[in-house]
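In: sequence first, predicted model second:
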Amino acid sequence: MQYLIFSLQSELYRAVRLVVDTGIHYKGWTREEAIKYYNENTRISGVNEVDRMIVWPGQACAYKIGEIELLRHKAMAELGDSFDIKELHDVILMDGNMPLKILEKQVDEYILYKK
């Protein structure tokens, strides 16, 4: 149970970082707006996180992109010649936004189905 709580908290922090990174660099949020959002949606101070995002645009997004890239490599390794990038994209996009743990389960089910 404790692992599940930690896992969900980590997902929340990563999601908040994505929102704040996008807010700063696309929507033009001020530092104060970003810190306020971070503090309202997590249990830790957003000052250091926001300052890091200001000087390192896109870094928060890179984590999520990397996680999805790892799922692609996993599918490629497991399926070999029967790997189809279009099918994998359909699996990834089929149910819309979801936690990566659930997406990983869907990719695992896709791999089992294709074998």
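Out: It's in.

In: C-alpha only now, for contacts and for neighbours.
Out: OK.

In: so which bits of the longest helix seen in the chain are buried?
Out: For the chain, the helix reaching the highest residue count under DSSP state H is reported as helix 2-25. Judged by neighbour count using 16 or more other C-alpha atoms under 10 Å, the buried positions of helix 2-25 are 13, 14, 15, 16, 17, 18, 19, 20, 21, 22, 23, 24.

In: for the residue most central in space within the chain, give its distance to residue 17.
Out: Centroid-nearest residue in the chain, with C-alpha atoms, centre = their mean: residue 64, separated by 3.2 Å. Distance of residue 64 to residue 17, computed by C-alpha to C-alpha, to the nearest Å: 11 Å.

In: related to what we said a few turns ago, helices and strands around the longest helix of the chain, which ones?
Out: helix 31-41, helix 47-55, helix 59-79 (3 or more C-alpha pairs under 8 Å, 6 or more residues apart in numbering; DSSP states H and E).

In: structure two is appended below for comparative analysis:
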Amino acid sequence: GSANFFLTGLMCGATGGILSLANAFPEICCELYDSFIGGQIDKAINLHFKVFKLNSMVSGSGGVSAVKAASTLAGYFGGEPRKPLKPITEGQLKEMRNYLKKEGLIK
């Protein structure tokens, strides 16, 4: 599912979510969840905006292929997307890498 709607879902009564973004960045997704469940709503909202931007950069730039690339950049095994999907372009990968470095999510 989309991380963009995770906090909204929790606020509407969802008990969790299955986020594609968590394949690459589980820590921030879990931190958002834990903050909400722990009653730290302001922190959860701030994390939501971070997650929203991150998800837009990752998933918005190429869907499944971009999540796989982000997973690899984050130190996990993303691998190649299955056909008929194609890997993201070198330009997209460079833009993603620069964004993730700027945000302190990768070295």
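Out: Structure received. Treat the numbers as computed from the prediction; the structure is a model and nothing was measured.

In: TM-score of the superposition?
Out: The TM-score (TM-score structural alignment, normalised by the length of the second structure) is 0.26; 64 aligned residues with a C-alpha RMSD of 5.7 Å.

In: before we move on, the earlier item: which of the buried residues of helix 2-25 of the first structure sits closest to residue 52 of the first structure?
Out: Of all the buried residues of helix 2-25 of the first structure, residue 52 of the first structure sits closest to residue 21, with 9.7 Å by C-alpha to C-alpha.

In: residue 11 of the first structure versus the residue lying closest to the closest one once chain neighbours are set aside, what's the distance?
Out: Leaving out its chain neighbours, the residue that sits closest to residue 21 of the first structure by C-alpha to C-alpha, 6 or more residues apart in numbering is residue 53, at 6.0 Å. Separation of residue 53 of the first structure from residue 11 of the first structure (C-alpha to C-alpha): 17 Å.

In: my guess is residue 57 of the second structure contacts residue 94. True?
Out: No: applying C-alpha atoms under 8 Å as the test, residue 57 of the second structure and residue 94 come out as separate, 11.7 Å apart.

In: ok, those two, which is more surrounded?
Out: Applying other C-alpha atoms under 10 Å to residue 57 of the second structure and residue 94 shows that residue 57 carries more neighbours, namely 20 against 11.

In: and the gap between the more buried one and residue 51 of the second structure?
Out: 10 Å.

In: go on, residue 26 of the second structure?
Out: Residue 26 of the second structure is 11 Å from residue 51 of the second structure, by C-alpha to C-alpha.
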